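A.B. asks: quick one: sequence plus predicted model below, questions after.
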Amino acid sequence: MTATALDKTFDPAAIEAKWYAHWESNGLFRPERPEAVPYTIVNPPPNVTGSLHIGHALDNTLQDIVIRYERLRGKDALWVVGTDHAGIATQMVVERQLEAKQDKRTNYTREQFVDKVWEWKAESGGTITGQLRRLGCSMDWSREQFTMDPHFTKAVVKVFVDLYNQGLIYRDKRLVNWDPKLKTAISDLEVETQEIKGGFWHFRYPLADGVKLDSGADHIVVATTRPETMLADMAVAVNADDPRYKSVIGKFIDQPITGRRLRIVADEHADPELGSGAVKITPGHDFNDFEVGKRAGMKPGEMLNMFDAEARVVQTADGLIPDEFFVDEERDVTIVTGTSSSTSDNFERTERIETHREIVRRGLDRFDARKLVVEKMKELGYLVPYIDKDGNEHDAEPRTVATPFGDRGGVVIEPWLTDQWYVDAATLAQPPMKAVRDGRIEIVPKSWEKTFFNWMENIQPWCVSRQLWWGHRIPAWFGPLADEHGVVTSFAEKIFVAEDEAQLRRQTEEYYGSDVKVTIEASRSDAFVHPWGVGDNPNQAILFQDADVLDTWFSSALWPFATLGWPDDTTLYERHYPNDLLISGFDILFFWDARMAMQGMHFNDQQVPWKRLYLHGLVRAADGQKMSKSKGNVVDPLGLIDQYGADALRFFMAAMESQGRDVKMDERRVEGYRNFATKLWNAARFCQSNGIGASQSVSAPAATSAVNKWIVGEVVETLAELDRAMAELRFDAAANAIYHFVWDQFCDWYIELIKGSFDDETKAVAGWVLDQILVMLHPFMPFVTEELWEKLGTRPYELIVAQWPAPEAAVDAAAKREVEWLIALVGNLRTAKNELGITPGAKLDAYLPEPSAATRAIIEGNAAAIDRLARVNAIQFAPAPAGAAMQIGAGDANIIVPLEGVIDIASEKARLEKALAVSQKEAKSLEGRLGNPSFVEKAKPEAVEKARADHAAHAAEAERLAAALARLG
């Protein structure tokens, strides 16, 4: 056995880069155990634009702990790694780079812009993967995935086409969250609600045809925070049971600005207790109104739209928006034209841009339109002013309005009625719900099941189209309709959905017939129909591909199986699907986890995508607040790694991850775990300096002494506790089990107990125990453990692929009792000395009259250790002399230690009594404050938490001082 002397100082930075490069370059993260049981996890793919944040650090640390643990247990462990193309985020990054050069996306064709995105990805898209390496993530980088890779794209296209052919994907006109800055639909996850100071306007809507309410009023009052939407109002809703309006249900209102006639409809959405009880209904621009409109018999295609993609006013279908809401302006108009050619699998387009300036009639911005609507309603006498408490008149009542903002575009989101592609999520949700109910998918913690079912049982159609250039282009083409003879008659949207050109050509020939020439153009503006043609083609149909791309959540829903080669290369897929475990934040349970379950089961013969789903909480600031840049409380994990090392940050994450609870960031704890690594390092140096090194045995060496038997038993118990915690995915329990064994049993007691008696047995046992520590701790702290593993002796393999402990030993109950008796004696005596202000090194007399046979044997067999550790002269089995004394408990023994001549009893009592009175007073004061409901309910949460912590500290100190006084009698 050859060992290398350990450096005096533990330096994390010096070992981390070295070991990660070694592991990766030697392929030690790859699953290369074909005879072993496979174990598979996939990482939630971070955005290719991303950098490591504290949430990534938690999520990936937990995954790495599991994969290293299973690898050590002999599994053929595969951790699939990759990044998401992040449609919106990536397109924004590249557009910002263009803007910095006074350039813009629309100066390029779609092809040219996408090429620029790929260039950016090649140069700058790997930031986060390098940072995951710094964290120590043992991912199989040889199989790194990207959601825009050709094989993945092929899987995405197949899934879309299959779902379409099965009637589970369709086009529909519905409201979406529309980002007017990015000009695309976005998901609920990308919407942030902010509290914004706004107004609440009240307007009179005059009843038509001379109709009046029973009260005699000739109008109905409606209120809104978005006056501009009245330009597209289509109804006024009242509650059917509201006596004020029963007589006018089915009657009409003439909207003052547009003159549009609105029907008064009965709907439960109108609450008689709120405001006037009447609600203006704009189904094309409000999610609630959309549902009211449908219940009132309005079809989505009939609902009025008053905004364009930039949230500027456009004329509604009935042409009733007044001219004042439009202006003429000069601007560049860009037309994209192009031709297409094809290969066997895909289409190649050559596009060109033509730009010219012209006068364009455009509508007002939505907020300018809001001001104009209020002005016009006021001029017409239909604005109901708000009177404040001082009698002052205002146009609107001040209100704080919960307003949706796009998390990337940063502007107010507009509900917008538009044609999009939707997945029938309600149908796909049924198998995953059944799988959770019958246990094929286990959700941990189980408390999340209720949330899962609540969402899945009420799931809405999933909008999967996005108005972007970067992403998986939707494999759908629009062409003209044909009559029953197959002759093109006029342009309309006939939809063809195909995986490749050959499939598309077969569909178009079947639909149009072989005599119609089918041409594929680049964009909608090129699509038209020639009623006559040239030569043998009397008719020509020009098709264009849908310009939209798929939502990135759609493609990432395929992650558990498309990353394994599905559908073509199934070698890895057949071995590693289903995955064993998915670890993710609870905040993407619906956006990613549930959708993986839906797609995974649908496309894999109802096999679940993973057997267990572990949902962890958020990492919050130390005071419990959510981290945000605006609050300035965001913690950079890379900064923590620079300061304390990756091992310390990883151990913190594991130790603080308690099921069902968020993690509170505490840098002092991270520092404490760096100190823990340092303590292990110093313990290993001590062992090395005393001839203790690498063990040559997986099973425990033979032990005859009590202390060696005891420590072997402690390994057995710690291993069982650790395995139990990992089986239950209780990361905090697992971390605490190994932490307390290393710090308390091994470093604080075992090393102290064996000092001065390094015989061959002890060296063998100590070396073996140190090896077990390194293996058990490795999943949590891979760098320091691998370094110690190498330095303590020559090994046939690296620690990362070592064997999980198999002690083949049992707990020796007698040895455990003996050593725990010694620990209790030494620990209690040291505590007592500290309480009474006695110098730790002071050697005291001790008496134990009439000891039990077992206790007497322990004392006689460990006299040297008691003398050295407890600083006690040989314990005398006789009554103690009269006078002040303290009593020390250990097992069934009550040892008496005389204090006469050791301390000034009277002055020590006085000191303790004074300190006790202070602590009791403080504890009582804090108890009174905490018992006051007004303080607990109204004070800041951090103030209440501090009061509780202070109360606990003073109460504990009072208890300690009372115990010290009791010792003095």
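C.D. replies: Right, received. Where do you want to start? Residues are numbered from 1 along each chain as shown.

A.B. asks: contacts and neighbour counts: CA atoms only from here.
C.D. replies: Will do.

A.B. asks: before we move on, what SS does L589 have?
C.D. replies: Put simply, L589 is helix when judged by DSSP: H, G, I helix; E, B strand; the rest coil.

A.B. asks: that one: neighbouring residues, count only.
C.D. replies: 19 (other Cα atoms under 10 Å).

A.B. asks: same check, this time on the one 4 residues further on
C.D. replies: By other Cα under 10 Å, the residues close to D593 number 24.

A.B. asks: next: F452.
C.D. replies: Neighbours of F452 (other Cα under 10 Å): 17.

A.B. asks: report the separation between it and D812.
C.D. replies: F452 sits 47 Å away from D812, going by Cα to Cα, to the nearest Å.

A.B. asks: same question for Q887.
C.D. replies: Using Cα to Cα, Q887 is found at 29 Å from D812.

A.B. asks: name the residues that touch stretch 595-610?
C.D. replies: For stretch 595-610, the external contacting residues (Cα atoms under 8 Å, 6 or more residues apart in numbering) are 159, 425, 428-429, 431-432, 435, 440-441, 554, 556-561, 577-582.

A.B. asks: can we see that at 6 Å?
C.D. replies: With contact meaning Cα atoms under 6 Å, 6 or more residues apart in numbering, stretch 595-610 is reached by L428, A429, P432, A557, P578, N579, D580, L581.

A.B. asks: cool, and stretch 157-172?
C.D. replies: In contact with stretch 157-172 (Cα under 6 Å, 6+ apart) are residues D419, Q420, W421, Y422, V423, D424.

A.B. asks: and here is the other one:
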Amino acid sequence: MTADTSSLPAHFDPEAIEPGLVERWVEAGVGRADVASSKPKFSLVMPPPNVTGQLHIGHALDMTLQDVVVRHKRQRGYDVLWLPGTDHASIATHFVVERELAKTGDTRFTLGREEFLKRAEAWRDQSAGAIQGQLRRLGCTPDWSRERFTLDPVITRAVMRVFVSMYREGLIHRGTRLVNWDPKFRTAVSDLEVETREVEGHLWHIRYPLVEDPSRHVVVATTRPETLFGDQAVAVNGADERYRDLVGTLVALPLTRRTIPIIADDHADPEQGSGAVKITPAHDFNDHAVGQRHGLVPLDVMTVDGRMNDAVPEPYRGLDRFEARRAAVEALDALGLIERIEPKIVPQPFGERSGVVLEPRITDQWFMKTEGLAAAAGAAVRSGETTFVPANWANVFHRWMDNIEPWCISRQLWYGHQIPAWYGEDGEIFVAESEAEAADLARAHYGRDAALTRDPDILDTWFSSALWPFATLGWPEATPELARYYPQDLLVTGFDIIFFWVARMMMQSIHFQGPAPFRDIYMHGLVRDAQGQKMSKTKGNVIDPQDLIRQHGADATRMTMMILCGHGQDIRLSPDAVRPARLFANKLWNAARFAGFYRCFDGCRGAAAPVPASPANPIDAWIVAELAAVARRTLASLDEYRFSDAATGLQAFVRDTFCDWYVEFAKIALTGEDAAAADDTRAVVAWCLRTVLQLLNPFMPFVTEALWDGSAPGEALTAAQLPDFEALPARSEAHAQVEGVIALVSRIRSVRSELKVAPGKPVPLLVSAPSDAARALLDRFGPQIRRLANLSGIDVAGEAPEGSVRLAVDGTDYLLPLGDVVDFAKERARLEKELAKALKDAGSVSARLADEAFVAKAKPEVIETNRGRLVALEAEAERLRAALSLI
């Protein structure tokens, strides 16, 4: 680390500094909570990333938000527990491991359960280490000593306890139901894991002949002809006059030797198609409901991997379902049973992980009753015990909780928590936390020892992660951690898992712990590309956070995401968007080099710089008051989770007020002849810079810690106490004076720039009939105004010399005699030419946006780009008009 700020390199190099700080934080145990602390506590759990590879940009946003909060809370004097962990992610892990197996022609079934689980654990060990390294490189500081994994013994024990308890309460049961089935992974998936896509398909209109009169037929329309082998009825609406006399009669099921009845059911809509629909209870959720109403027995015609089974005619057995569709259509056509085929956009369910079309399938599964659990969770939010931020997410939460369905919690996979249920020889179920306990239950039931077989299924991954808020703290043991840190103060997560995870944690935690698990739930948006599109590998627009860190540094990556993270809004991000934050870090670096060069930290060795509450110099008083005000706003914004407000306001102050103005003011004082005044300014510079480093630390931990090392060796930035900003006065008089100086200098600089006056060329400033306030301003701050505006002098004018530019600032007229340095005729011609071009370009863009054909055909991002260009051109035209008015 750098010894002091006077020896800092010319530029901030993230790659040279950030990795070393990561190692130092790990060795020092930064982030470690103290369960015995007397400080107030603040706790949150990390949403556990899946152990299936690299962290994506969404993870980077999520983790940065949490790290900003915990660093902020530590600064405010809290004992903070940020508990990290990873999720075994059954389906995702199966996908990764089975993809590797496929390279050698193997499957999990040829490998066997035991060997497959060894491969999965090996992948987990490799991936989890990589994830931890990526989080550390991002600057995250959870309590690594308490890291958890959803298959850790302590979590497994909690999972077994919860399952057994809920089974005995009647909240978990085993039953036969229609579920979403993934033929690739050969497992049930929950409704929430279904991705519905609109795809191009067809609607086949098929003739079903009447048994009593084969010359007549009923036409049914279907998008899935391959399922007709499982048809158990044809339904018509009882009010449909066309079919009233046919209800109760039979039709011949095409391609089979079976007959099925025509039934009356409101599911058939007379206004849709022919008004008659095929009912396939084993392969459609709506048909299943119709079948239950009419006592139809479901007939499953497919295998677990989506092939036709032995219930179908021999020519179709073993065919893939889509192959069977083609073959069935050809056979129906050959028999003259296809009336017509029409193209149709079909909503089709796909597996979120597997990417294959899902199949409704009748299976034996384990289910959880959720209605009562959901009501309790909803009540916690309605009462204010738990608050969503932004508040509108509470409405989304309630809509789902108020319409919740039973949860299918079993999966036909191997990597995960195996269901703690054993079956006797007669099918009797014994649910227990261990095999020994199950054997005792069986012995009591049968009156003898009995052979038991364990259920091979595992629990849905979300079942174990639903216990995360309390299982990670040692439950079901009454641990000190559970007593101190539950319930958590905050959960930070994306809106896309509000139902998968947030709702289920609320339900399970309230049921087993009583209080709701979180005080606040902060829901952030998605990270999209610069055009607002969702990132995906297929689009090629994915941004890897590690690439951003390598290119610009972790600080710049973090700060950019926080600035862009508007309340409840999605983020539009591009690699180029990170560059300004990298430049900002370098600007801060240069401010520290300036402070070191002028020995501003000489009085700060190992101790906090004293608070300069009442500086005599109005410029010093102004910057202290301004910093106190922005600090109060920043801390309040962070307390309210308004991350963008906090980051944007703080960055603007540091860049525009402290670096661009105060540092320049301070140089004048530090190089002046008044040694006492210079010492006062040194103290103010030191206090301001160190306070800025503290305030920026949650957002930019690396550069701030590196600079803190040079400003006060021996004192840890994470342990430094924030000043009492409430105690610092506003200093309104100093504010008015300095803002007057800034307004005058800014106006002079603007005129010089517009009229192309060389930056190094001093020019005089004349003031016409100055007010008392203007005269006092010039008398008090003349040296600062002359130096910062590069003036050769300031005088009171009688009449305006020829070639003068008049500018009004705060009610006083000032004159800049520029006749000797500016060719006014040439400048007017230049400005008029530039104005004409800006107006022409603006007219072209405006016409384009007014063209309805263009707006209808153009992509949204193209329209947005044109709108932005129009705004910029109009602003440029206004600037040029103002410049012309000067001459």
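C.D. replies: That came through, no problem. Everything numeric here is computed off the predicted structure, so don't read it as measured data.

A.B. asks: now the TM-score, please.
C.D. replies: Between these two chains, after superposing, the TM-score reads 0.95 (TM-score structural alignment, normalised by the length of structure 2); 872 aligned residues with a Cα RMSD of 2.1 Å.

A.B. asks: ok, P701 of structure 2 - how many residues close by?
C.D. replies: Count around P701 of structure 2 with other Cα under 10 Å applied: 27.

A.B. asks: counterpart of it in structure 1?
C.D. replies: By TM-score structural alignment, P701 of structure 2 lines up with P782 in structure 1.

A.B. asks: so how far is L640 of structure 1 from the closest residue in space to that match that isn't next to it in sequence?
C.D. replies: Computed as Cα to Cα, 6 or more residues apart in numbering, the closest residue to P782 of structure 1 that is not its neighbour in sequence is D647, at 6.8 Å. For D647 of structure 1, the distance to L640 of structure 1 equals 10 Å [Cα to Cα].

A.B. asks: which one of those two has more residues nearby?
C.D. replies: With neighbours defined as other Cα under 10 Å, D647 of structure 1 and L640 compare such that D647 has more, 27 against 17.

A.B. asks: strands of the stretch 551-700 of structure 2, start to end?
C.D. replies: Taking DSSP state E, counting those that start in this stretch as the test, the strands found in the stretch 551-700 of structure 2 are 571-572.

A.B. asks: neighbours of the alignment partner in structure 2 of I895 of structure 1, how many?
C.D. replies: Matched by TM-score structural alignment, I895 of structure 1 corresponds to Y814 in structure 2. Y814 of structure 2 has 25 neighbouring residues, counting by other Cα under 10 Å.

A.B. asks: now the alignment partner in structure 2 of F453 of structure 1. Nearest residue, chain neighbours left out?
C.D. replies: Here F453 of structure 1 is matched to H398 in structure 2, going by TM-score structural alignment. Once flanking residues are discounted, H398 of structure 2 sits nearest to G378: 6.2 Å by Cα to Cα, 6+ apart.

A.B. asks: about what we covered before: the match of F453 of structure 1 belongs to a strand, doesn't it?
C.D. replies: No. With three-state DSSP as the criterion, H398 of structure 2 is helix rather than part of a strand.

A.B. asks: can you tell me which residue in structure 1 aligns to the residue nearest to H398 of structure 2?
C.D. replies: Checking TM-score structural alignment: G378 of structure 2 goes with M433.

A.B. asks: ok, F824 of structure 2 next?
C.D. replies: Aligned counterpart of F824 of structure 2 in structure 1: I905 (TM-score structural alignment).

A.B. asks: over to T560 of structure 2?
C.D. replies: Using TM-score structural alignment as the criterion, T560 of structure 2 maps onto F652 of structure 1.

A.B. asks: and if you look at A800 of structure 2?
C.D. replies: Per TM-score structural alignment, A800 of structure 2 is aligned with P881.

A.B. asks: and that match, what element?
C.D. replies: Secondary structure from DSSP states H and E places P881 of structure 1 outside every helix and strand.
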